[in-house]
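K.L.:
requesting a structural model of the entry that follows:
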Amino acid sequence: MGKITKELILKTAQQLVEKQGMQKVTLAKVGQELGISHAALYKHFKNKQDLWTSLSLTWLDDILKDLFPFNTTAYTNKTDILHDWLWILTRQKMLAYQNDPIMFGIYTAYIDDNPKALEIHLNDLNNSLSNALKYSNLKDLQTIMRAFATFSSPKYAKTWNDQTQVHFEELWQIMKPGIKKLFN
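P.N.:
Okay, the predicted model is just below:
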C-alpha cells in the first residue's frame, strides 16, 4: 500500500462505516484495513472521536460542496443569494437523506451528539453564508438559519417530502420583506 494519508484513512474509515456502522468500527479495524497498527493512526488523528468528527464533517462538506464556497457571480442582489444558498442547503440535505438514509442517520446523529462537531459544522455554514453575502453580522445570519432550520436540520428529515420546496417558498415569502430591509 502507498503512503498513509489523512484522506486515505478517512476513505477507509468511511468504507468500513458503510459496511458495518460507526459503532462497530474501531481504530484497530481501520488500521488493519490499511495494513498498519492502530497506533500509527494517531499521527493523523488524536483519538477515535477526532477521526469520527473529521469523517462526519468531510461527509457533510461533500454533500454541501456547492456552498463551500458559494458562487455568487451570477447574482445581482443579496436577497437572491440568500434564497438560493438556503435552498441548496435544504435540497442537498434532503437528497442525502432520501438517497442514503442510513448513512445520513449515522453521520448526522454523530454530529448532533457531539457539540464540538456541531459547532464546527454551524461555523462552516455561517462563514459560507457570510462570505457569499459579504455580510458580517453573524447574529442576523444565525437568526435566519434558525428560521429555516426545519428544512435543513436532521431532526426534521422525516418531514421532508415532495412538498418541501413549496413549504420552503411559503416561508421565504413571509420572511422576504424583512430580509430585503436587512440588506438595504
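
K.L.:
from now on I want contacts and neighbour counts done on CA atoms only, so please keep to that.
P.N.:
Will do.

K.L.:
contacting residues for residue 81?
P.N.:
Shown in contact with residue 81 (Cα atoms under 8 Å, 6 or more residues apart in numbering): 72, 75, 132-133.

K.L.:
what helix or strand is residue 161 located in?
P.N.:
Assigned by DSSP states H and E, residue 161 belongs to no helix or strand.

K.L.:
next, count neighbours for it.
P.N.:
When neighbours are defined as other Cα atoms under 10 Å, residue 161 has 11 of them.

K.L.:
roughly how far apart are it and residue 98?
P.N.:
9 Å (Cα to Cα, to the nearest Å).

K.L.:
would JSON lines of the contacts of residue 81 with secondary structure be doable?
P.N.:
Listed next are the contacts of residue 81 as JSON lines, based on DSSP: H, G, I helix; E, B strand; the rest coil:
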{"residue": "72", "secondary structure": "coil"}
{"residue": "75", "secondary structure": "coil"}
{"residue": "132", "secondary structure": "helix"}
{"residue": "133", "secondary structure": "helix"}
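
K.L.:
filter these down to just the buried residues.
P.N.:
Using 16 or more other Cα atoms under 10 Å as the burial test, those include 72, 132-133 as buried.

K.L.:
structure for this one too, so we can compare:
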Amino acid sequence: MEKKKITRRLIIDTAHTLIHETQKSEISLSKIATALHITHAAIYKHFENKKDLWIAVCADWFETYIINHIDINDDDYEDKQQWLHDYLWAFVNAKKSAYHTNRLMFDLNTHYVEKDPFILQEILKPCFIRIQQKMGYDDSNLYKPEVILSAFSTFTLPMFKDTWNQTDYELRFEMTWDLIKFNV
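P.N.:
Predicted coordinates for the structure are as follows:
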C-alpha cells in the first residue's frame, strides 16, 4: 500500500469526508489523524492550531459551494450595472443553497468564519476582486465592493437564514438593489 503524501489539501479533504460520514460539524484532530494514519502532531506541520484547520476547511467549503456556484459569465454582459445585479443575485442564492444543502458545514462556517469580520473579509476577497475588476473600480483598495456586499447582508449573514425562504425574498433583494444601483 502506497503511503499518501500528507498535505494541507489532503487534511482538508479528510475533514470534509469525516464531517459528511459522521454528520457532525466538529471532528477531533485525533480522528482526522487516525483517518490519515498519521500522528495528531503531524497535522500541526500544516496548520497552526485547530482553529486554523477549521478556518481552512470553512474557506474551502465557502469557495466550493458558494463562490464557485456564482454561475454568471462576465463576458455575457456589456451593462456593468446589470452584471452587478445578476452577480449579487447569484451570490445570495448560492449562499442560500449552501445553507439548505449542507447545514453542518454552514454551521461550522458560521462558528469559525461569519463571526470574525477579518476572516470573513479574507474569504470574501475573491468576490470583492471580481466586482472591482468588472465594475472598473479604483484598485487601490476593496472598500466599494465590500460596502456593496455589506448592503446585502440580510441575504448572506447566518443570523438572517430563517428569512431566506420567505415569499418576499426576491422583492426584498430588489428593494435593496434599488437603494444602491445609482451609486454603483
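
K.L.:
re the thing from before, distance to residue 175 of the first structure added to the buried ones among the contacts of residue 81 of the first structure, as a markdown table?
P.N.:
Output for those, formatted as a markdown table (distance: Cα to Cα, whole Å):
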| residue | distance to residue 175 of the first structure |
| --- | --- |
| 72 | 21 |
| 132 | 19 |
| 133 | 17 |
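
K.L.:
list just the nearest of those residues to residue 27 of the first structure.
P.N.:
Nearest to residue 27 of the first structure out of those is residue 132 (Cα to Cα; 37.8 Å).

K.L.:
which residue in the second structure lines up with that closest one?
P.N.:
The alignment partner of residue 132 of the first structure in the second structure, by TM-score structural alignment, is residue 134.

K.L.:
contact partners for that match?
P.N.:
Contact partners of residue 134 of the second structure, counting by Cα under 8 Å, 6+ apart, are 74, 80.

K.L.:
which parts of the second structure are helices?
P.N.:
Under the criterion DSSP state H, the second structure contains helices at 8-22, 29-36, 40-43, 50-65, 80-101, 103-109, 117-135, 143-151, 169-180.

K.L.:
now the angle from the longest one to helix 169-180?
P.N.:
Relative orientation of helix 80-101 of the second structure and helix 169-180, computed by axes from the mean of the first three to the mean of the last three Cα atoms, to 10 degrees: 140 degrees.

K.L.:
output the residue interval of the first structure matched by helix 80-101 of the second structure.
P.N.:
Under TM-score structural alignment, the match for helix 80-101 of the second structure is residues 78-99.

K.L.:
for residue 55 of the first structure, state which of the buried ones among the contacts of residue 81 of the first structure is nearest.
P.N.:
residue 132 (25.4 Å).

K.L.:
who's in contact with residue 83 of the first structure?
P.N.:
Residue 83 of the first structure sits next to residue 172 when contact means Cα under 8 Å, 6+ apart.

K.L.:
quick one on the thing from earlier: how far apart are the match of helix 80-101 of the second structure and its match in the second structure?
P.N.:
Compared with the second structure after fitting, stretch 78-99 of the first structure has a mean deviation of 0.9 Å; criterion: mean Cα distance after the TM-score superposition for the first structure.

K.L.:
which of the residues in that stretch are buried?
P.N.:
Under 16+ other Cα under 10 Å, the buried positions of stretch 78-99 of the first structure are 78-79, 81-82, 85-94, 96-97.

K.L.:
ok so, going back, residue 184 of the second structure versus the match of residue 132 of the first structure, what's the distance?
P.N.:
Distance from residue 134 of the second structure to residue 184 of the second structure, by Cα to Cα: 12 Å.

K.L.:
cool, residue 124 of the second structure as well?
P.N.:
With distances taken as Cα to Cα, residue 124 of the second structure is found 19 Å from residue 184 of the second structure.

K.L.:
please apply the same query to residue 115 of the second structure.
P.N.:
27 Å.

K.L.:
contacting residues around the nearest residue to residue 121 of the first structure once chain neighbours are set aside?
P.N.:
The shortest distance from residue 121 of the first structure to any non-neighbouring residue, by Cα to Cα, 6 or more residues apart in numbering, is to residue 57 (6.8 Å). Contacts for residue 57 of the first structure were tallied using Cα under 8 Å, 6+ apart; they are 111, 117, 121.

K.L.:
also residue 104 of the first structure?
P.N.:
Contacts of residue 104 of the first structure (Cα under 8 Å, 6+ apart): 96-97.

K.L.:
and residue 147 of the second structure, how far from residue 131 of the second structure?
P.N.:
Residue 147 of the second structure sits 11 Å away from residue 131 of the second structure, going by Cα to Cα.

K.L.:
burial of residue 19 of the first structure, as a residue count?
P.N.:
Per other Cα under 10 Å, the neighbour tally for residue 19 of the first structure reads 11.

K.L.:
what does residue 49 of the second structure align to in the first structure?
P.N.:
Under TM-score structural alignment, residue 49 of the second structure pairs with residue 47 in the first structure.
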